[in-house]
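> predicted model and sequence follow; I will ask about them next.
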Amino acid sequence: MAVSTPVAANDRASASRWFTPSDKLFHGLTLAAALLVLVLLGGVIVALIEGAWPAFAKFGLGFLVTESWNPVTEKFGALAPIYGTLVTSFIAMLIGVPISIGIAIFLTEICPMWLRRPIGIAIELLAGIPSIIYGIWGLFVFAPFMQQHVQPALIAIFGHIPLLSDLFSGPPYGIGILTSSLILAIMVLPFITAITRDVFETVPPVLKEAAYGLGCTTWEVARNVMLPYTRVGVVGGIMLGLGRALGETMAVTFVIGNAHHINASILGPGTTISATIANEFTEAVGDMYTSSLVALGFILFVITFIVLAAARIMLLRMNVKGG
């Protein structure tokens, strides 16, 4: 058993006194940084509420359930942008999440070593492309392709099927909700893939080797070992992608059509909260017009907060279920 001598005790006390000022300084700086985040968040919330209050005071809850958007008569409703935001984000995640997880599994378990780095670099490059580039590409390349090939095929296939006929009806404009959703799926794919790949690489090799030794296939290892072990990181990556999908502005503005009405068909034009703000904020004349646009921003903030809170609750339940 080691015995603490008076000299050693004096050395530790001297070191403690020596590092105490720097520790206090470091503690103060980190505390200030943390409080700064809360102050900035609180300032954003206060500014949004203050700017949106005239619109909510005039229209009340009807602002959330009204489709009309008429700057001339100053009658505004947020239902169409809310609908467009939720639908485009849902379709984008429905397409992007399975593909992203599949790419991550391929890179960590199946991909040859000589091909792993080029694919990883390509994914990182996709994440670094500005959104306006996606929008220009979507408008001049992807939308014409959708108009000439994809949308006519969807109308021909689903046009005579009940329920689906309404979802894939109307003329093939090229632009619209489906086109913007596909663009969003491409944009969120590199973020989800990169994070999922990184957390998959943290799985201890012994766990995967044990599963393979029992005769499990790659899919069974991914489903029963990798995904349960990394569920927190995977959900975090998905939430990051969803956050970008909900708040994406320029790319969606180029290809969604910017129509303030709800269309049952996902091939038709629509709008989102971000696209509406980007299109009309510089042209907003009058306090009520400006307040309505700020109210849209506040609604988007609330939607994002609800999504993140739901994700945290889901993670807590997953952790409780997993013990």
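Now that the structure is in, tell me what you want to look at. Numbers count the residues shown, from 1 in each chain.

> alpha carbons only for contacts and neighbour counts from here, please
Will do.

> what ranges do the strands span in the chain?
Counting by DSSP state E, the chain has strands at residues 69-70, 75-76.

> so which residues of the stretch 151-300 of the chain form helices?
With DSSP state H, counting those that start in this stretch as the criterion, the stretch 151-300 of the chain has helices at 151-158, 164-167, 177-200, 205-213, 218-221, 227-229, 231-247, 250-255, 273-280, 287-321.

> need these in JSON lines (columns: distance to F145 and mean neighbour count).
Putting the helices of the stretch 151-300 of the chain into JSON lines (distance: least, C-alpha to C-alpha, whole Å; neighbours: other C-alpha atoms under 10 Å) gives the following:
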{"stretch": "helix 151-158", "distance to F145": "9", "mean neighbour count": "17"}
{"stretch": "helix 164-167", "distance to F145": "20", "mean neighbour count": "18"}
{"stretch": "helix 177-200", "distance to F145": "10", "mean neighbour count": "25"}
{"stretch": "helix 205-213", "distance to F145": "42", "mean neighbour count": "13"}
{"stretch": "helix 218-221", "distance to F145": "34", "mean neighbour count": "15"}
{"stretch": "helix 227-229", "distance to F145": "36", "mean neighbour count": "17"}
{"stretch": "helix 231-247", "distance to F145": "22", "mean neighbour count": "21"}
{"stretch": "helix 250-255", "distance to F145": "12", "mean neighbour count": "25"}
{"stretch": "helix 273-280", "distance to F145": "22", "mean neighbour count": "20"}
{"stretch": "helix 287-321", "distance to F145": "31", "mean neighbour count": "17"}
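
> want to compare, so here's the second one:
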Amino acid sequence: MPPSSDGPANHRAGSAVTAPSPLHDGPAKLAGRKRFGGETIFKFLSTGSGVFVLVLIIAIAAFLIAKAIPALQANEANFFTFEGWYPDDVEHPKFGIGALVIGTLITAIIALALAVPVALGIALCLSHYAPKRVATTLGFVIDLLAAVPSIIFGLWGLAYLVEPVRALSAWLHRYFGWIPIFGSEGPYGKSLLLGGLVLAIMILPIITALSREVFSQTPKMNEEAALALGATKWEMIRTAVLPYGRPGLIASVMLGLGRALGETIALAMTLGASFVISFDVIEVGGNTIAANIANRFGEAGEIGRGALIASGLVLFAITLVVNVSARAIIFRRREFREAL
């Protein structure tokens, strides 16, 4: 007998044909799912988070300005050029951030000059030279440096680096004393050079990690094309890897600079806490905005706290400019990658 039209096969086929499909949902049902679904909730939460960050930054800036205005009005000296810090003088409060800004910038520049070449070499080694297992292990060890508290770096620098830096300072003055930044005849020890060296070790894992990720994302076809044209390993890195990763490298350097500008405890322990505008990096002394706040906030009076907050406002502006610049460079890097 011929198979019945009501057999199991025809029943399954009919069920498959008549099964409801999301593609056949009505416009009203799709609109309702889009309106009340997870996509809308995620969009609301992400947008709210972005707005919250902007509101938080504005609130911090407003707080700093409001607290700093009374001290700035009471200040009888030039806030940007005066070399001294006497905000709690009852009759003549005077304070200035000239020496603090110079010390902050010099220590950050020293840190970048020492850390960037080392970080660049480590990043290239981990991404293109070392075996995968070795690169993973070394990368993990380097990343651990970022988790070390800054006070540990300060104690370590104070205990083990003062004497080597003192000897290095004497050597630099003996052979390069004709350069103004090495002109001091002593005494040596807690100086901008020591603070910059400690900062260099602290920002090294940040620059290394970001640079390593950028270099490892270089398109393989670019590297293979350079090698196919007869380039050596170094020539391939110079012509294919470094140009591709340059925006990301600059962004990582600027993020490290932001960390160096805001470091507090380590510099408070390794600088001489002076208020003299000087570009000599080996003489005892030096101070930064963050270190000065840490050292003086506990014993400051009302005007003194306002003066410290005013200096913090300047540091806030400097770090904001650095971070915005870094973000702009990262955006340029994204455009560069999309154009490939």
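Happy to help now that I have it. For clarity, every value in this text was computed on a predicted model and none was experimentally measured.

> would you mind giving the helices of the stretch 151-300 of the first structure as JSON lines with distance to T85 of the first structure added?
Below are the helices of the stretch 151-300 of the first structure laid out as JSON lines (distance: least, C-alpha to C-alpha, whole Å):
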{"stretch": "helix 151-158", "distance to T85 of the first structure": "21"}
{"stretch": "helix 164-167", "distance to T85 of the first structure": "17"}
{"stretch": "helix 177-200", "distance to T85 of the first structure": "9"}
{"stretch": "helix 205-213", "distance to T85 of the first structure": "39"}
{"stretch": "helix 218-221", "distance to T85 of the first structure": "33"}
{"stretch": "helix 227-229", "distance to T85 of the first structure": "29"}
{"stretch": "helix 231-247", "distance to T85 of the first structure": "6"}
{"stretch": "helix 250-255", "distance to T85 of the first structure": "10"}
{"stretch": "helix 273-280", "distance to T85 of the first structure": "6"}
{"stretch": "helix 287-321", "distance to T85 of the first structure": "9"}
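
> distance of the residue in the second structure that P98 of the first structure lines up against relative to I265 of the second structure?
In the second structure, the residue matched to P98 of the first structure (TM-score structural alignment) is P117. According to C-alpha to C-alpha, to the nearest Å, P117 of the second structure and I265 of the second structure sit 25 Å apart.

> could you do G177 of the second structure as well?
G177 of the second structure is 30 Å from I265 of the second structure, by C-alpha to C-alpha.

> which residues sit in contact with the closest residue to T107 of the second structure other than its chain neighbours?
Spatial nearest neighbour of T107 of the second structure, chain neighbours left out: G196 (4.5 Å); criterion: C-alpha to C-alpha, 6 or more residues apart in numbering. Going by C-alpha atoms under 8 Å, 6 or more residues apart in numbering, G196 of the second structure touches I106, T107, A108, I109, I110, A111.

> any figure for the gap between the residue nearest the centre of the second structure and G103 of the second structure?
The residue lying closest to the centre of the second structure (C-alpha atoms, centre = their mean) is L255, at 2.6 Å. According to C-alpha to C-alpha, L255 of the second structure stands 19 Å off from G103 of the second structure.

> just to revisit the earlier point, so which of the strands of the first structure is nearest L126 of the first structure?
Between L126 of the first structure and those, the shortest separation by C-alpha to C-alpha is 35.4 Å, and it involves strand 69-70.

> ok, now which ones touch the counterpart of S191 of the second structure in the first structure?
In the first structure, the residue paired with S191 of the second structure is G176, using TM-score structural alignment. When contacts are counted by C-alpha under 8 Å, 6+ apart, G176 of the first structure touches V255, I256, G257, I266, L267, G268, P269, G270.

> what does the first one correspond to in the second structure?
If you follow V255 of the first structure across to the second structure using TM-score structural alignment, you land on T270.

> what's the answer for the fourth one, then?
Taking TM-score structural alignment, the alignment pairs I266 of the first structure with V281 from the second structure.

> so how far is the longest helix anywhere in the first structure from its chain's centroid?
The longest helix of the first structure (DSSP state H) is helix 6-59. Mean-position distance between helix 6-59 of the first structure and its chain equals 27 Å (C-alpha atoms, centre = their mean, to the nearest Å).

> what packs against that helix?
Secondary-structure packing of helix 6-59 of the first structure (3 or more C-alpha pairs under 8 Å, 6 or more residues apart in numbering; DSSP states H and E): helix 287-321.

> could you check the angle helix 6-59 makes with the helix it packs on?
130 degrees (axes from the mean of the first three to the mean of the last three C-alpha atoms, to 10 degrees).

> for G196 of the second structure, see how far away the equivalent of L139 of the first structure over in the second structure is.
Taking TM-score structural alignment, L139 of the first structure has L158 as its aligned residue in the second structure. Distance, L158 of the second structure to G196 of the second structure, using C-alpha to C-alpha: 13 Å.

> would you confirm that F76 of the first structure contacts F63?
Yes. Applying C-alpha atoms under 8 Å as the test, F76 of the first structure and F63 come out as touching, 6.7 Å apart.

> re earlier: and A278 of the first structure, which of the strands of the first structure is closest to it?
strand 69-70 (15.2 Å).

> what's the closest one packed up against?
By 3+ C-alpha pairs under 8 Å, 6+ apart, strand 69-70 of the first structure packs against strand 75-76.

> so the strand it packs on matches what in the second structure?
Counting by TM-score structural alignment, strand 75-76 of the first structure corresponds to residues 94-95.

> can you give the contact residues for that stretch?
Stretch 94-95 of the second structure is contacted from outside by N75, E76, A77, N78, F79, F82, E83, G84, W85, Y86, P87, A307, using C-alpha under 8 Å, 6+ apart.
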